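Peer 1: kindly generate the corresponding structure for this input.
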Amino acid sequence: MSIDNQIQVVLIDDDPHLRQALCQTLDLAGLKVLTLGEATGLTARLSRDWPGVVVSDIRMPGMDGLELLAELHGQDAELPVLLITGHGDVPLAVQAMRAGAYDFLEKPFASDALLDSVRRALALRRLVLDNRSLRLALSDRQQLSTRLVGHSPQMLRLREQIGALAATKADVLILGETGAGKEVVARALHDLSSRRSGPFVAINAGALAESVVESELFGHEPGAFTGAQKRRIGKFEFANGGTLFLDEIESMSLDVQVKLLRLLQERVVERLGGNQLIPLDIRIIAATKEDLRQSADQGRFRADLYYRLNVAPLRIPPLRERGEDALMLFQHFADEASSRHGLPLHELQPGQRALLLRHSWPGNVRELQNAAERFALGLELALDNTPDNPAAGVLTSTPGGLSEQVEQFEKSLIAAELTRPHSSLRSLAEALGVPRKTLHDKLRKHGLNFADSGNHSTDDE
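Peer 2: Presented below is the predicted three-dimensional model:
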């Protein structure tokens, strides 16, 4: 069993009388003490962020104080360890200090000497953990900025929310459109939490056949159903000690929702065909692209499960709401792809930037990442806000010289205007500020067609 963080001092001595006397001294000083008669197994019970100090005799049967010091510092070199001995062995004291002991006390020593040393060690430990926490927070922010690229207010707010929620034990409901990055957010919550050393198990409920979803999630015992020949550990049980990410939760049947609600409330799982309740230490992160409140009102999702999940919601803004984040993301993914394929990097040109900003990105970050990959490969890419409109714009990573860039920018401007409703070519020409004859020539030069845009001219052409 791990040692509670409320314990400030672990005191180890094989002499029960001395151990009791030293414990009383520390206890009267208001310190919470755990006493042990031997050192074996202590390291496994201390977390790296345990906020206390260790006081240990050197000469003990089994593991002695110097061996304990080496083992403890193998796990955390900044943990203060105070060593005591009754033999007046100066070379041993020198050896202990060189090995990294915080202090060395020779028996008999005054109570005040012990208390002074312990208090100074605790103050040092607090400083070490505070600095460690600050470094981790800085690393977390940098990590989030790398994973969730963007400077828009929406993304700054999302990163703040992730940082705040990651440190808690709360289950989380992620709301976001297809391709918005729900699993990226879920992994960030896990990796920035105290569960980071535990498993992260991701499962898409929408991809599971209804006949296997319960077995996949909850597991089963042999003979639970036809074909169940041996025990299966379900995803919830497999994620014990870590995080389970359940995507497309809206696709789960009402029967499975009942079992999930029970698991969330009681933190136990029961395998299909079994009678044993298995306790779980698990965090659930659910995700959906639908309005679960509306689904609950329509009877397609349990209202009690919705309210249980909606305690800590995180909304991922769609890419169309994030302004110039699209440019930053596109260049980020394009550079990554260029590096991966050993190709030269391509900078976005003004016309290309305008085209990316006008695109509505219905597939969100996933669509943009695919587009950036094709751009890095030098493939021509048509960006289109509507499936039947090929004239929204063309993006390529080989813009050529100045004249070609100007022509590409001109084409993108005309293509963008073609996506807007116009009753005639005259109307389109007026919107672009060019004569109708010039517009005819430019449409022909760029391979654009007024009729293909969905507009229908009433002009005499």
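
Peer 1: alpha carbons only for contacts and neighbour counts from here, please
Peer 2: Fine.

Peer 1: can you give me the helices for the stretch 251-400 of the chain?
Peer 2: Using DSSP state H, counting those that start in this stretch, the helices of the stretch 251-400 of the chain run over 254-266, 292-297, 303-309, 325-341, 350-358, 364-376.

Peer 1: any idea which of those is most buried?
Peer 2: helix 364-376 (a mean of 21; mean count of other Cα atoms under 10 Å).

Peer 1: pretty sure Met252 contacts Asn204?
Peer 2: No. Using Cα atoms under 8 Å, Met252 makes no contact with Asn204, being 10.1 Å away.

Peer 1: please identify which of those two sits among more neighbours.
Peer 2: Between Met252 and Asn204, Met252 has the larger neighbour count (other Cα atoms under 10 Å), namely 18 against 14.

Peer 1: show me the contacts for the closest residue in space to the more buried one that isn't next to it in sequence.
Peer 2: Computed as Cα to Cα, 6 or more residues apart in numbering, the closest residue to Met252 that is not its neighbour in sequence is Ala205, at 6.4 Å. Neighbour list for Ala205: Val213, Leu246, Asp247, Glu248, Ile249, Ser251, Met252 [criterion: Cα atoms under 8 Å, 6 or more residues apart in numbering].

Peer 1: next, the second sequence, to be compared with the first:
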Amino acid sequence: MADLPFSNKAELTDIIIVDDEQIIRDSLRQLFELEGYQVHTYTSALTALDRINRQFPGIVITDINMPHMDGLSLLEQITALDSELPVILLTGYADVPMAVQAMHKGAYDFVEKPVNETLPDTVSRALEKRRLVLENRQLKDQLRQNKEPGVRILGDTPVMQEMMSLLNAVVDTPADVLIHGETGTGKELVARFLHEHSHRAQANFVALNCAAIPENLIESELFGVRKGAYTGAEEHRAGKFEFAHQGTLFLDEIEATPLSLQIKLLRVLEERKVTPVGSNEAIDLDIRIIAATKTDLLQQADLGDFRHDLYYRLNLVKVDIPPLRARKADIPLLFKHFSSIAANRFHKSLLPLDSNQLQQLISYDWPGNVRELRNTAERHVLLGTDIQLSSSATSPAFSEDLSLSEKVAFYEQSLLEDALQQTSGSVKQALEILRLPRKTFYDKMAKYGLERSRYTRGNN
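Peer 2: I've put the predicted structure just below:
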């Protein structure tokens, strides 16, 4: 498994210091910056609160006696936001009852001024606790996503975890989203993930490729048309916007939208109303718009091929999908996933990869991205031939591309899938082959996104 963002190789270093005395702030900043920490100082609790949320990768050190909002009140506010964020309280005088009260309110520690050499040790332990909390939350999110029905996005590399953190942060908000990625990276998959993991999942997900619709038809496709609006319009037809009411409209290749239509599209995005062709009556919309592009829209806008105002309206939340060559450590996981699906679909045995074949997969740059990898996996399962890749593949050393833990994970997943394949999905028989406890078996299936239904043929 690839390193998580909060692993020991990326230790947390952020410290927020809140104190109304400049000499205290400056001395603490100097102390911790010399230790290599990222220090953020604030004169008041209210301004510090603006920076704190459940994702804050650090801890808080705050004085108790401050104007407007004291340290205990700040502690209460932080605990309401995130009860697992360590807060260290500072006081200018010993007060046992106050210390007891602070600890009951959830303080990580209570330190008397002037601080001594024990404070850096306390901070180090608090940051380690915070790292473990954030890492545990991330693992729980991964397990939850693997167990939930619907679209799943596979990938353990840091760039994918960063993307997933963004998706999880906006998945159930009303914000429109702009997805950017090369051809074959899975832009529609990301859009479906946002839809199916939101409260809109019970309504329609409507996808439209803007480049595939003739310019003279795209307006009626999007906005709908009223009977008699033009020759051939013999009945009312709802457009994609109306059909996606209370759901999600996915506009792929948004860069292909004609300039003449972009101003009308902007109006719909801003007003959340659509007027069908041939009608004077606007229809209210409850809708989320997800647009996707493989080009640089801002560059297109600068060239006059795309409206700047529409770009800025779409670019409220931007999701950049990394190309496959930027997350090569995910290739074995994805190849096994696609191979398993293909083996089940084609009623073929799952063919194991030898180290040379795996090295081929890792060293290739995959210009067609995940789509090309999926086609390669399906061809490998269906035809049973050697993996044929472009001659442009490079040949870095195998050990440099996959860490030991990634190789072990790939091998472990292979054993699990082989056992399920041999037993046609029988958990009982797979447990006997692998000699694993049932709970461990299910935990590992969740870890690798395996579904017994892919292999089962009537077994329990």
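
Peer 1: where does the TM-score land?
Peer 2: Once the chains are laid over each other, their TM-score by TM-score structural alignment, normalised by the length of structure 2 reads 0.53; 256 aligned residues with a Cα RMSD of 2.2 Å.

Peer 1: of the helices of the stretch 251-400 of structure 1, which is nearest Ser111 of structure 1?
Peer 2: helix 254-266 (48.0 Å; Cα to Cα).

Peer 1: in structure 2, what range does that closest one match?
Peer 2: Helix 254-266 of structure 1 corresponds to residues 259-271 of structure 2 when matched by TM-score structural alignment.

Peer 1: show me the contact partners of the matching stretch.
Peer 2: By Cα under 8 Å, 6+ apart, stretch 259-271 of structure 2 touches Glu219, Lys273, Val274, Ile289, Asp305, Phe306, Arg307, Asp309, Leu310, Arg313.

Peer 1: repeat that with 10 Å
Peer 2: 176, 215, 218-219, 222-223, 241, 254-255, 257, 272-275, 282, 284-285, 287-289, 304-307, 309-311, 313-314 (Cα atoms under 10 Å, 6 or more residues apart in numbering).

Peer 1: likewise for stretch 295-307 of structure 2?
Peer 2: 180-183, 253-259, 262-263, 266, 308-313, 315.

Peer 1: what about the match of helix 254-266 of structure 1, distance to the chain center?
Peer 2: The chain centre lies 29 Å from the centre of stretch 259-271 of structure 2; the measure is Cα atoms, centre = their mean, to the nearest Å.

Peer 1: and the next helix or strand past the helix ranked longest in structure 2?
Peer 2: As assigned by DSSP state H, the longest helix anywhere in structure 2 is helix 118-147. For helix 118-147 of structure 2, the succeeding helix or strand toward the C-terminus, using DSSP states H and E, is helix 158-170.

Peer 1: how about the strands of the stretch 1-150 of structure 2, start to end?
Peer 2: Assigned by DSSP state E, counting those that start in this stretch, the strands in the stretch 1-150 of structure 2 fall at 14-18, 38-42, 58-63, 87-91, 109-112.

Peer 1: then structure 1?
Peer 2: Secondary structure of structure 1 (DSSP state E): strands at 9-12, 33-36, 53-57, 81-85, 103-106, 172-175, 200-204, 243-247, 268-269, 278-279, 283-288, 313-315, 381-382, 394-395.

Peer 1: now those as JSON lines including distance to Leu114 of structure 1?
Peer 2: As requested, the strands of structure 1 are exported to JSON lines (distance: least, Cα to Cα, whole Å):
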{"stretch": "strand 9-12", "distance to Leu114 of structure 1": "12"}
{"stretch": "strand 33-36", "distance to Leu114 of structure 1": "13"}
{"stretch": "strand 53-57", "distance to Leu114 of structure 1": "9"}
{"stretch": "strand 81-85", "distance to Leu114 of structure 1": "9"}
{"stretch": "strand 103-106", "distance to Leu114 of structure 1": "8"}
{"stretch": "strand 172-175", "distance to Leu114 of structure 1": "47"}
{"stretch": "strand 200-204", "distance to Leu114 of structure 1": "44"}
{"stretch": "strand 243-247", "distance to Leu114 of structure 1": "43"}
{"stretch": "strand 268-269", "distance to Leu114 of structure 1": "46"}
{"stretch": "strand 278-279", "distance to Leu114 of structure 1": "43"}
{"stretch": "strand 283-288", "distance to Leu114 of structure 1": "42"}
{"stretch": "strand 313-315", "distance to Leu114 of structure 1": "50"}
{"stretch": "strand 381-382", "distance to Leu114 of structure 1": "73"}
{"stretch": "strand 394-395", "distance to Leu114 of structure 1": "73"}
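
Peer 1: so which of those comes closest to Glu404 of structure 1?
Peer 2: strand 394-395 (12.7 Å).

Peer 1: tell me what the closest one is packed against?
Peer 2: helix 350-358, helix 364-376, strand 381-382, helix 402-418 (3 or more Cα pairs under 10 Å, 6 or more residues apart in numbering; DSSP states H and E).

Peer 1: which residues touch that strand?
Peer 2: 348-349, 351-353, 355-356, 371-372, 374-375, 378-384, 408-409, 411-412, 415.

Peer 1: where in structure 1 does stretch 331-342 of structure 2 fall?
Peer 2: Under TM-score structural alignment, the match for stretch 331-342 of structure 2 is residues 326-337.

Peer 1: next one: that stretch to chain centre, how far?
Peer 2: With Cα atoms, centre = their mean, you get 20 Å for stretch 326-337 of structure 1.

Peer 1: average offset of it relative to structure 2?
Peer 2: Comparison of stretch 326-337 of structure 1 with structure 2 after fitting gives an average deviation of 1.1 Å (mean Cα distance after the TM-score superposition for structure 1).

Peer 1: which residues are contacting that stretch?
Peer 2: For stretch 326-337 of structure 1, using Cα under 10 Å, 6+ apart, the contacting residues are 146, 148-152, 319-320, 324-325, 339-348, 352-354, 356-357, 359, 361, 364-365, 368-377, 397.

Peer 1: likewise stretch 156-163 of structure 1?
Peer 2: 137, 140-141, 144-145, 147-155, 164-165, 172, 185-186, 188-190, 192-193, 312-317.

Peer 1: quick one: buried ones out of those?
Peer 2: With burial judged by 16 or more other Cα atoms under 10 Å, the buried subset of the contacts of stretch 156-163 of structure 1 is 140-141, 144, 148-150, 154-155, 165, 172, 185-186, 188-190, 192-193, 313-317.

Peer 1: how would you label the nearest residue to Leu434 of structure 2 once chain neighbours are set aside: helix, strand or coil?
Peer 2: Sequence neighbours aside, Ala419 is the residue nearest to Leu434 of structure 2 in space, at 7.3 Å (criterion: Cα to Cα, 6+ apart). At Ala419 of structure 2 the chain is in helix, as set by DSSP: H, G, I helix; E, B strand; the rest coil.

Peer 1: quick one: map Ala419 of structure 2 onto structure 1.
Peer 2: By TM-score structural alignment, Ala419 of structure 2 lines up with nothing in structure 1.
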